[in-house]
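Asker: pasted the sequence and its predicted model underneath.
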Amino acid sequence: MKRIKIFALALLFLSACQKKQDSFSPAESDLTLKVYSEITNKALLLKTAQGVVLQMSTSKNINGTQVSRPLTSSGSGTISYIPNGCGTGTFKFQSVGTGHSSHLGRQEQTTSFCIDGATGQIISPVVGVGTAANGDELYYTFLGTGIDTATGFVYQDYIFSGGTGRFANATGSVRLLYSVNNSTSYEYTGTGTITY
């Protein structure tokens, strides 16, 4: 009987140890987020230094005219990192948020890209979509990042590359200033121009 109790206690201990290995403690989870965040920031800076070559569409919209207008935008959202989200040894960066834009109105936005965990380099385009309340989508691609000298905030530049509905042939660009920019969340305001 004594041997059965010792054996049962040993099994209980081993299963508890196994559970600890399969999950993160809060401190380990914070450390993992910090590591992913640092790798992401370095990867975006490297992409900025390498330069991004994009061609802007010169297509006309249905009635043959396009108009350029100033654009303002603001919003907030959350960031997640998905281990092996783009294949073994990678992780996927994904931000999902809501905001308001002078041309989309209330919008939802999603930005994502893939990073090679071994090299710390971005291995996919850094792209996203803003979706207006009526379902029209505006596509955007990352151009670069830096620090705004006037505010000290991190900024990111994006170029518009078409979409759906009224944004089918949209072009233009926007600079987003991040007043909150950490491992798990962000808030921004932005200005730019849009042609559609």
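Answerer: That came through, no problem.

Asker: switch to C-alpha atoms for all contacts and neighbour counts from now on
Answerer: Noted.

Asker: the helices in this structure, which residues?
Answerer: Along the chain, counting by DSSP state H, helices occupy 2-22, 26-50.

Asker: tilt between the top strand by length along the chain and helix 26-50?
Answerer: Longest strand in the chain by number of residues (criterion: DSSP state E): strand 68-83. Interaxial angle of strand 68-83 relative to helix 26-50 (axes from the mean of the first three to the mean of the last three CA atoms, to 10 degrees): 130 degrees.

Asker: below is an additional structure, to be compared with the one above:
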Amino acid sequence: MTRVFQFIFGLVFAVCLGMHPAIAVERPFDLTGTGTLEVMTDDNGQLTHGVLNASGTATHLGKWTQTGKVTFTPDQSNPDIILASGDTKFIGANGDELQAEIKDSELDTTTGIATGTFLFVGGTGRFDQAQGSADFTVTQDLNSGTFDVVAQGRIDY
């Protein structure tokens, strides 16, 4: 009976060793792309919100497309700066989605340059529990609504 017990214990132990959960790994994240921002204004001509659509390439996503919504708030201390926040999703080449929040974003209306952070908050497929962030710079044509975007940061999934 002792040998049977030792065999069963050894078998259970070996199976349990092979069942350890996958551990998220922090990886570099780099993104480039182009897109459009359709902006909405209030009755006074102030920017209120916008819808963005973009595409490009990024590490871990491959060729990606992006959709998102952005809310604009005037900076009370500087009339040339517009603060922006919102939610967006990147859809990778294989269909996996990476969800992100747009944080700490500022648009300088004199230059058309915006900076901010994508805060990764999950998604689908391999990005189900993704975390991390990437700082971005957007250079846009304020007349046409087109823009170029680059981002660098880290992602865990």
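Answerer: Yep, that arrived. Quantities reported herein were computed from a predicted structural model and do not represent experimental measurements.

Asker: so what number do they get for TM-score?
Answerer: After superposition, the two chains reach a TM-score (TM-score structural alignment, normalised by the length of structure 2) of 0.66; 122 aligned residues with a CA RMSD of 3.1 Å.

Asker: circling back: return the most buried member of the helices of structure 1.
Answerer: For these, average neighbour numbers computed from mean count of other CA atoms under 10 Å are highest in helix 26-50, which has a mean of 15.

Asker: need the counterpart of S105 of structure 2 in structure 1.
Answerer: Counting by TM-score structural alignment, S105 of structure 2 corresponds to T145 in structure 1.

Asker: pull up the gap between that match and T32 of structure 1, please.
Answerer: 23 Å (CA to CA, to the nearest Å).

Asker: now do the strands in structure 2.
Answerer: Ranges of strands in structure 2, per DSSP E, are 26-41, 47-58, 62-74, 81-91, 97-108, 113-123, 131-140, 146-156.

Asker: could you export those strands as TSV, including mean neighbour count and distance to F7 of structure 2?
Answerer: Below are the strands of structure 2 laid out as TSV (neighbours: other CA atoms under 10 Å; distance: least, CA to CA, whole Å):
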stretch	mean neighbour count	distance to F7 of structure 2
strand 26-41	17	39
strand 47-58	18	49
strand 62-74	19	47
strand 81-91	20	48
strand 97-108	21	45
strand 113-123	21	42
strand 131-140	21	42
strand 146-156	19	39
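
Asker: list the contacts of V150 of structure 2.
Answerer: 30-33, 136-138 (CA atoms under 8 Å, 6 or more residues apart in numbering).

Asker: again, 7 Å this time
Answerer: 31-33, 136-138 (CA atoms under 7 Å, 6 or more residues apart in numbering).

Asker: list the contacts for the most centrally placed residue in structure 2?
Answerer: In structure 2, the residue lying closest to the centroid (CA atoms, centre = their mean) is A100, at 3.6 Å. Contact analysis of A100 of structure 2 by CA under 7 Å, 6+ apart lists 87-89, 118-121.

Asker: which one of those is nearest to R3 of structure 2?
Answerer: Relative to R3 of structure 2, the closest of the contacts of A100 of structure 2 is V121; by CA to CA it sits at 50.3 Å.

Asker: which one in structure 1 is aligned with the closest one?
Answerer: By TM-score structural alignment, V121 of structure 2 lines up with S161.

Asker: what's N181 of structure 1 aligned with over in structure 2?
Answerer: With the correspondence set by TM-score structural alignment, N181 of structure 1 lines up against Q140 in structure 2.

Asker: hmm, its match is touching T115, no?
Answerer: No. Contact criterion CA atoms under 7 Å: Q140 of structure 2 and T115 do not qualify, at 11.2 Å.

Asker: how about T72 of structure 1, what's its partner in structure 2?
Answerer: In structure 2, T72 of structure 1 lands on D30 (TM-score structural alignment).

Asker: what sits against that match?
Answerer: D30 of structure 2 touches 58-59, 151-153, counting by CA under 7 Å, 6+ apart.

Asker: and the alignment partner in structure 2 of F113 of structure 1, what does it touch?
Answerer: Aligned counterpart of F113 of structure 1 in structure 2: V70 (TM-score structural alignment). Contacts were defined as CA under 7 Å, 6+ apart; by that measure V70 of structure 2 touches 49-51, 84-87.
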